[in-house]
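> Pasting a predicted model and its sequence here:
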Amino acid sequence: MHKCEDALLSEPVWAIGLMTGTALDGFVDTALIRTDGVSVAEFGPFELFAYSDTDRALLAEAITQARAWAFEGPEPEIFAEAEALITRIYADAVLKLLDKTKMRREDIAYTGGHGLTVLHRPQIGSGGRTRQLLDGAKLAAQTGIDSVWDFRSNDVAMGGQGAPLAPIYHTALLRHAKLDGQTAILNLGGVANITWWDGQDALAAFDTGPANGPINEWIEAHGKGTFDPDGMYAARGRVHEGRLLEILDNPWFDAPFPKSLDRYDFDAGLVRGLSLEDGAATLTALVAASLDLALRLLPQRPKQLVVAGGGRKNPVLMDQIAQRCAVSLLDADAIGLRGDAIEAECFALLAVRSARGLPLSFPCTTGVKEPTTGGVVTRLG
């Protein structure tokens, strides 16, 4: 546990955040907020803009080739095509959001684009690598708005894990909702991550384990769509507790934080040989069981979790978490937050922080030695 400090800033500005998750759910999350980089002065509209199955297939292939590449030798040629695609998808989403809100380009100070993580190999101290696909310079040119992008690379270069980056925004939300150390924020995306804040100046945050990613992969491998709707297949299956214990025996789960995961560090192969239903049930239980181990690492075990991300819409997953972790769960929407928008909102705030030279990561979040700035800023002049 470390202390993280922030300074108050000047006048808030409007920023658009864009996020493409590693779960490849077929949407780019887009959110508009007015912020000074520390707190949220105003929540603007947010939208989930779909991209095509053809586009999704290309992005999935880029991730597959990235895993084979493993940062050895030249980048796969598909990266250029996939990066151009992500940039176009983001630009289209920005322009659609502006059209829907009737805002002008000149009203927006920055876009903050996360891009698509195709490979993440963190290592505390040195030697880590991370790669997100997005051409922020072209995004700025295509939207007419200054852009901030490549948020993780500088942290990794400075010896940090490069993830998670959401904690500084999660802390702003906990402060906004007047919540303290009894409550933590859990995000269920491709990977799960948690942020705990004591209500004063102590912060702890890290990836807790797999979340939607392996479940989605398992369902898709069986030709049943791209996710488990309402946990339907998991509900029909049986959790193989022996297999679950074997997975949890991986020393990563007991390792102290800070720590982070690549989406494919734990994949659907973990339940190879099980039926569709039993595999879905076991992967769903894994999310909850690994979270229970993670909660034991926190300075104070929270009594409730505010849950954001797509996983909160899976009732079987939520039931597993409630039972295995013995915590009460609050849908982020139920306390006035926006569970589908939080990650995109985060990168809007981080864009403003980056443009103003404020740190994005801390010893208590990524393991970097000192508070570290990040993000590449492209200004149109």
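Cool, the structure landed. Note that the structure is a prediction, hence the values are computed from the model and not measured. Residues are numbered from 1 along each chain as shown.

> From here on, just use CA atoms for contacts and neighbour counts.
Fine.

> any idea how far S260 lies from E277?
Remark: distance between S260 and E277 (CA to CA, to the nearest Å) = 28 Å.

> more neighbours, these two?
Under the criterion of other CA atoms under 10 Å, the comparison of S260 against E277 puts S260 first, with 27 against 19.

> any idea how far that one lies from G190?
As defined by CA to CA, S260 lies at a distance of 12 Å from G190.

> Same check on H114?
When distance is defined by CA to CA, H114 is 15 Å away from G190.

> Which element, helix or strand, includes the closest residue to D135 other than its chain neighbours?
With sequence-adjacent residues excluded and distances taken as CA to CA, 6 or more residues apart in numbering, D135 is closest to T87, at 6.0 Å. Secondary-structure assignment from DSSP states H and E places T87 in helix 78-101.

> Show residues contacting the helix or strand just after that helix.
Toward the C-terminal end, the helix or strand that comes next after helix 78-101 (DSSP H and E) is strand 110-113. Strand 110-113 is touched from outside by 14-19, 90, 134, 136, 145-150, 347-352, with contacts defined as CA atoms under 8 Å, 6 or more residues apart in numbering.

> which ones among these are found in helices?
Secondary structure assignment by DSSP state H places 90, 136, 347-352 of those in helices.

> Now do stretch 330-345: distance to the chain's middle.
Offset of stretch 330-345 from its chain centre (CA atoms, centre = their mean, to the nearest Å): 13 Å.

> Put this next to the first one:
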Amino acid sequence: MNPAKYYIGIMSGTSADGVDLALVDFSNHEVSLIDHHYQAYHDELAHDITSLYSTGDNEIERMGALSVELALFFSQAVNQLLTNNHLTSSDIIAIGNHGQTIRHRPPQADKQYPFTLQIACHQTLACLTGIRTIGDFRTKDIALGGQGAPLVPAFHRYLFAKQQQDVFIANLGGIANITFLPQDRDQAVIGFDTGPANALLDLWCLKHTGNRVDNNGDWAAQGQVSNALLDDLLSDPYFALAPPKSTGREYFTYQWLEQYLSHYDISAVDVQATLSALTAQSLSMAIKQLSPKSFVYLCGGGIHNKHCYKQIKQYLSEHSVQTINTLNLNNNAFEAMAFAWLAFAYDKKIYGNIPTVTGAQCETILGVAFNP
């Protein structure tokens, strides 16, 4: 009988539209994506997730039930991925399960007890799939004084170990984040959340068009950017914070946007155009502060927003801006691959955090293992 050789990574982002799974082979010191599977959330499940992003009634009861429901949903997705590849649970070394973030409260001056919370019960997932599951990757970094995010830069460093120029990996999810991999190996790897991306764009689009996403950014492209509103939004203290820093949908909320909009009389489509510019400019400003000229690879669901992608390329005219697909890496699987790698790193005793990214006191192995 051949030994198990694959890892599965599971990632559900703040956009809460579905879950991505990556089947990955890390043998022979390579990172090989074998397959990717996506399973969309139905509207009720997506609503149940996003309703926990802010305080509300009966939260503990709803959270506990949803955590088990998500584990069941993830297990069904795992089984489908195995079926698609004619594999069984015995072929899998471990699952790296990020879970679904519902609260992220990293260390700040006004936070006496920082914490982070991801649901999708790891123990339930292990028992339902019969596969050892490794999860809870963020908590230890926070316990060591770090932000607990972003975690993917360690995977990016592993993947781009031989790069010969300054490289940025820029992820456009619900929140945008970057990893800076300097050509000079004596320079520190840096990574942080730059600000909102799909989270605000999708919220505004749903409210004013009934569509969950602005397809290709076509609606934003019809509007005019309000430079006054854009400058006002960029004046938020978060953008001026020096890294390490991280944020989430619980900060860049609809209420956050409304407090700025109350001073303006702007059409809905012009607000969408301005939010697109906010994503592009806050990301681009962060990149230009770190490197005047570099290779920038965009990933995440936001790369399908052609209008925002065009704006980023305009703001970063001195940089080479491409999507991660140009490196023969599957954009849809890329973040899930990172959590497969974090499970692999746990097993191989590889440090999963980077203190210059998260602000933790030291490097450490991340995760907790749950046996079926």
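The structure has been received and is ready for your questions. These figures come from a predicted structure and were not determined experimentally.

> Kindly state which residue of the second structure is aligned to the residue nearest to D135 of the first structure.
In the second structure, the position corresponding to T87 of the first structure is occupied by A71, as judged by TM-score structural alignment.

> and that match, how far is that from G367 of the second structure?
Counting by CA to CA, the gap from A71 of the second structure to G367 of the second structure is 17 Å.

> and what of T179 of the second structure?
Applying CA to CA, one obtains 21 Å for the distance of T179 of the second structure from G367 of the second structure.

> show me what contacts Q76 of the second structure?
Taking CA under 8 Å, 6+ apart, one finds nothing in contact with Q76 of the second structure.

> what about A322 of the first structure, neighbour count?
The tally of other residues near A322 of the first structure (other CA under 10 Å) stands at 17.

> so what corresponds to it in the second structure?
Counting by TM-score structural alignment, which is the criterion used here, A322 of the first structure corresponds to K313 in the second structure.

> ok, that match to A268 of the second structure distance?
Using CA to CA, one obtains 25 Å as the distance from K313 of the second structure to A268 of the second structure.

> ok, now H36 of the second structure?
Separation of H36 of the second structure from A268 of the second structure (CA to CA): 36 Å.

> Those two - which one has more neighbours?
When H36 of the second structure is set against A268 and neighbours are counted by other CA under 10 Å, the residue ahead is H36, at 20 against 17.

> if we can go back for a sec, next up, the contacts around the match of T87 of the first structure.
Per CA under 8 Å, 6+ apart, neighbours of A71 of the second structure: 120-122, 124-125.

> try Y351 of the second structure
Applying CA under 8 Å, 6+ apart to Y351 of the second structure gives the contacts 154, 345, 363-366.

> Please report how far the residue in the first structure that it lines up against lies from A351 of the first structure.
Taking TM-score structural alignment as the alignment basis, one finds that Y351 of the second structure is matched in the first structure by P359. Between P359 of the first structure and A351 of the first structure the distance, using CA to CA, works out to 11 Å.

> cool, Q300 of the first structure as well?
The span separating Q300 of the first structure from A351 of the first structure equals 31 Å under the rule CA to CA.

> follow-up on the earlier one: same check for the contacts of Y351 of the second structure, but in the first structure.
Among the contacts of Y351 of the second structure, those whose aligned partners also touch in the first structure, counting by both residues aligned by TM-score structural alignment, their matches' CA atoms under 8 Å, are 345, 363-366.

> ok, which stretches of the stretch 251-381 of the first structure are strands?
Taking DSSP state E, counting those that start in this stretch as the criterion, the stretch 251-381 of the first structure carries its strands at 304-308, 328-331, 376-378.

> what's the neighbour count on the alignment partner in the first structure of G99 of the second structure?
Aligned counterpart of G99 of the second structure in the first structure: G115 (TM-score structural alignment). G115 of the first structure: 25 surrounding residues under other CA under 10 Å.

> for the one 3 residues further on, same thing?
Burial of V118 of the first structure, expressed as a neighbour count using other CA under 10 Å, amounts to 24.

> looking just at contacts, which helices and strands does the strand or helix carrying it meet?
Under DSSP H and E, the secondary-structure element containing V118 of the first structure is strand 116-121. In terms of contacts (3 or more CA pairs under 8 Å, 6 or more residues apart in numbering; DSSP states H and E), strand 116-121 of the first structure is packed against helix 53-69, strand 129-133.
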